[in-house]
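> have a look at this fold, sequence not included:
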């Protein structure tokens, strides 16, 4: 396999993106890199990785990474066509597809998926650089390439690869599975959320009726919460949660909250937005979840961003900003674009 560079991970220091590139040199190393690319260890999945042009030095550069559940045979063709269409929107020059799950017999399982995704990508003008099967992403798991290549081997320890080392240095977290990742945005205690829903009805109704309201107290509310998160003493009781929800209804406050996602308090902001996503009732949780997605994108965590955007749409179907961001992410919107959008590089 041609040497492939994994995209640079952003530095944990605001405004200083990392310049190092981790490289994978064979199919086993590429499969081992999948948990880092997705943010979790996928199971029974089709993973399709877009490939861009040459990066620093020789080799190719990985781009947008998609994952879908392995479809039943009756749905294989439409699912693979949809995946190919989504990937093509990011304009890759090539792709690698990986089937995860099942046990190898005389050949790799799910040849129907391999054939359908290859046909879908090639029909979209995307060159196939590899079609790989692996039992899973764990160390020692068997892998093999689909015909005509047919090479095989064992997955190296994902935690010991150069890609994993780069991810750890950048502060990325790899979750055991998608369920563990989704728990980062799972709503809190139902009774607590119902109580806050009643409180929000009262507070937001009063705020909407007020004329010429002063934004300053709302800015102070957000600033105080960010400072508490930065100091490791964030506590979200009913009063704080309701006050933050009211503050985020103010456009100027919401714009400042977006800027904090890539500012010097980006880590504190991400912690605050994640906590609010869990602690706010619907539909107000949508605003917090969208801010969490922006913060996650700002540091290159597309997996958390996608989960947060899904949560935003669940909380508020049709929520405008999360819908727009979701479409942008599907076409490769990442850290550099987020920083330009929010003016962090100026």
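Structure received. Remember, predicted model here, so these are calculated numbers, not experimental data.
> make it CA atoms for all contacts and neighbour counts henceforth
Will do.
> how far does stretch 205-218 stretch from start to finish?
By CA to CA, to the nearest Å, the extent of stretch 205-218 from end to end equals 16 Å.
> residues touching that stretch, excluding its own?
Contacts to stretch 205-218, defined as CA atoms under 8 Å, 6 or more residues apart in numbering, come from residues 243, 244, 246, 247, 250, 252, 253.
> from residue 148, how far off is the closest residue in space to residue 113 that isn't next to it in sequence?
Leaving aside its chain neighbours, residue 113 sits nearest to residue 76 (6.1 Å; criterion: CA to CA, 6 or more residues apart in numbering). Going from residue 76 to residue 148 by CA to CA gives 21 Å.
> those two: which is more packed in?
residue 76 (18 against 7; other CA atoms under 10 Å).
> show me the contacts for residue 275.
Contacts of residue 275 (CA under 8 Å, 6+ apart): residue 185.
> cool, the one 4 residues further on as well?
Counting by CA under 8 Å, 6+ apart, residue 279 makes contact with 187, 188, 193, 236, 241, 285.
> how does it look with 6 Å?
When contacts are counted by CA atoms under 6 Å, 6 or more residues apart in numbering, residue 279 touches residue 188.
> how close does the residue of the chain positioned farthest from its centre get to residue 246?
Most distant residue from the mean C-alpha position of the chain: residue 211, 39.5 Å away (CA atoms, centre = their mean). Relative to residue 246, residue 211 is positioned 15 Å away (CA to CA).
> tell me how far residue 141 lies from residue 164.
When residue 141 is compared with residue 164 (using CA to CA), they lie 17 Å apart.
> which secondary structure element is home to the residue nearest to residue 113?
In the assignment (DSSP states H and E), residue 76 maps to helix 76-88.
> pull out the buried residues from that helix.
Applying a neighbour-count criterion of 16 or more other CA atoms under 10 Å, one finds 76, 77, 79, 80, 81, 83, 84, 86, 87, 88 buried in helix 76-88.
> put this next to the first one:
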């Protein structure tokens, strides 16, 4: 099997270097470079086009824990990838499937492969029903891979084959040359965006309660939404400046711990509630490039981690902003993960829905960047005035709910 991995948009013309893959081993090694991270607990499907086997659209979803959901998942995933490919680059000539899952307690990688075989079969049937064959289906677990399509034990033994060590293969060297980057594992990326736990989470939830209670009398007492919005944006800019003046260690949990230490619980609570207003959020979305992008992304990640307890739904706003900045700065894999988490927090969050669809469709974010720049230019003469907006929405509801919760707890 020969497949070409193109490092950027597979649906349009490309002069980028191409990487040729000829075996299940090379496909397994290429997977992190195709999606931008090491997928864990994931079903990944890749469309293949033309005689040369050009890779096209990709789809990643979590593997349902219940086998009863596998048939629906297989059908929906096949339809989504094939129909989406038809809109962008024509109907695929084939599909490559990857099932990636770490062993459970007491399991081996081989046992994972056996357990997931019915899911692989359902995927092959679902794709075949739409007249697109599955060219290869691989299970990746515990540092090894297995082929569900190859019956030859000489190349695909029952115990599986070991994956190449990270960074040691020809694929890794070629991908680096082509500009492809792997950003850790799915769990690593998600961990930077998920809510805090333990004592810090409890303290943050109390701060959110206090901030919510304080918001009600301000609104009922005549404080306008515009004033609250202007204060929110001023606080956000102040925190971005604080982050800029304290660059974190390079990447990973240490960087996030440093950022968390720079934000007070009450500051984070005030900003989280303020971002529930769509007008404020839209203005914050303008900080998506140049020197503003990095501190903005750090701030949105930190705020997403502070949406704890009864306030987890509020994470949709900072997660969407984190996804937007990531996409705007070229980190599409992280953008997709952040936007998916935003929709997990609030499935009806329209801004996240639109960005998630646009990112997955391979659209260029420059169109939205241009619109936001124009909005900022029009508002620039009035930057010192309160931000205009609509009547209070979720922020007001949050404050009222916070009043009830705090009163009921006796605080």
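Everything's here; your move. It should be emphasised that the depicted structure is a prediction, and the values quoted were computed from it without experimental measurement.
> care to give me the TM-score?
TM-score of the superposed chains, computed with TM-score structural alignment, normalised by the length of structure 1, equals 0.75; 326 aligned residues with a CA RMSD of 3.9 Å.
> circling back to that earlier point, quick check: next helix or strand after the helix holding residue 76 of structure 1?
Criterion used, DSSP H and E; the element after helix 76-88 of structure 1 is strand 94-100.
> chain center to that following strand, what's the gap?
18 Å (CA atoms, centre = their mean, to the nearest Å).
> got the contact list for that strand?
Residues outside strand 94-100 of structure 1 that contact it (CA under 6 Å, 6+ apart) are 44-51, 126-136.
> please enumerate the strands of the stretch 1-150 of structure 1.
Taking DSSP state E, counting those that start in this stretch, the strands of the stretch 1-150 of structure 1 run over residues 4-6, 22-24, 45-54, 60-69, 94-100, 127-134, 142-145.
> now render those as a markdown table, adding distance to residue 299 of structure 1.
Shown next, in a markdown table, are the strands of the stretch 1-150 of structure 1 (distance: least, CA to CA, whole Å):
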| stretch | distance to residue 299 of structure 1 |
| --- | --- |
| strand 4-6 | 15 |
| strand 22-24 | 17 |
| strand 45-54 | 20 |
| strand 60-69 | 15 |
| strand 94-100 | 24 |
| strand 127-134 | 28 |
| strand 142-145 | 31 |
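> with adjacent residues omitted, what lies nearest to residue 144 of structure 1?
In this structure, residue 144 of structure 1 finds its nearest non-sequential neighbour in residue 152, 3.9 Å apart by CA to CA, 6+ apart.
> pull out the buried positions in whichever helix in structure 1 runs longest.
Of all the segments of type helix in structure 1, defined by DSSP state H, the longest one is helix 190-209. By neighbour count on 16+ other CA under 10 Å, the buried set for helix 190-209 of structure 1 is 193, 196, 197, 199, 200, 204.
> what's the spacing between the residue nearest in space to the middle of structure 2 and residue 115 of structure 2?
Centre of structure 2 computed as the mean C-alpha position; nearest residue by CA atoms, centre = their mean is residue 337, 1.0 Å away. Distance from residue 337 of structure 2 to residue 115 of structure 2, counting by CA to CA: 26 Å.
> repeat for residue 277 of structure 2
Residue 277 of structure 2 is 46 Å from residue 115 of structure 2, by CA to CA.
> the two: which has the busier surroundings?
residue 277 (23 against 12).
> ok, now which ones touch the more buried one?
The contact partners of residue 277 of structure 2, taken as CA under 6 Å, 6+ apart, number zero.
> ditto for residue 136 of structure 2
Applying CA under 6 Å, 6+ apart, the residues near residue 136 of structure 2 are 96, 149.
> what lines up with residue 364 of structure 2 in structure 1?
Under the alignment (TM-score structural alignment), residue 364 of structure 2 maps onto residue 337 of structure 1.
> ok, now residue 122 of structure 2?
Under the alignment (TM-score structural alignment), residue 122 of structure 2 pairs with residue 116 of structure 1.
> try residue 292 of structure 2
Counting by TM-score structural alignment, residue 292 of structure 2 lines up with residue 265 in structure 1.
> the residue nearest to its match when sequence neighbours are not counted and residue 249 of structure 1, how far apart?
The shortest distance from residue 265 of structure 1 to any non-neighbouring residue, by CA to CA, 6+ apart, is to residue 230 (7.1 Å). Between residue 230 of structure 1 and residue 249 of structure 1 the computed distance is 23 Å (CA to CA).
> one more: residue 270 of structure 1?
For residue 270 of structure 1, the distance to residue 249 of structure 1 (CA to CA) stands at 18 Å.
> the more surrounded of these two?
Just comparing residue 270 of structure 1 and residue 249: by other CA under 10 Å the higher neighbour count belongs to residue 270, 25 against 16.
> now that one, what's its secondary structure?
Following DSSP: H, G, I helix; E, B strand; the rest coil, the label given to residue 270 of structure 1 is helix.
> contacts for stretch 139-153 of structure 2?
98-102, 109, 113, 136-138, 160-163.
> in it, what's buried?
139, 140, 141, 142, 144, 145, 146, 147, 148, 149.
> wait, which of those is closest to residue 22 of structure 2?
Within the buried residues of stretch 139-153 of structure 2, the smallest distance to residue 22 of structure 2 is 13.9 Å, found for residue 147 (CA to CA).
> many thanks, have a good one.
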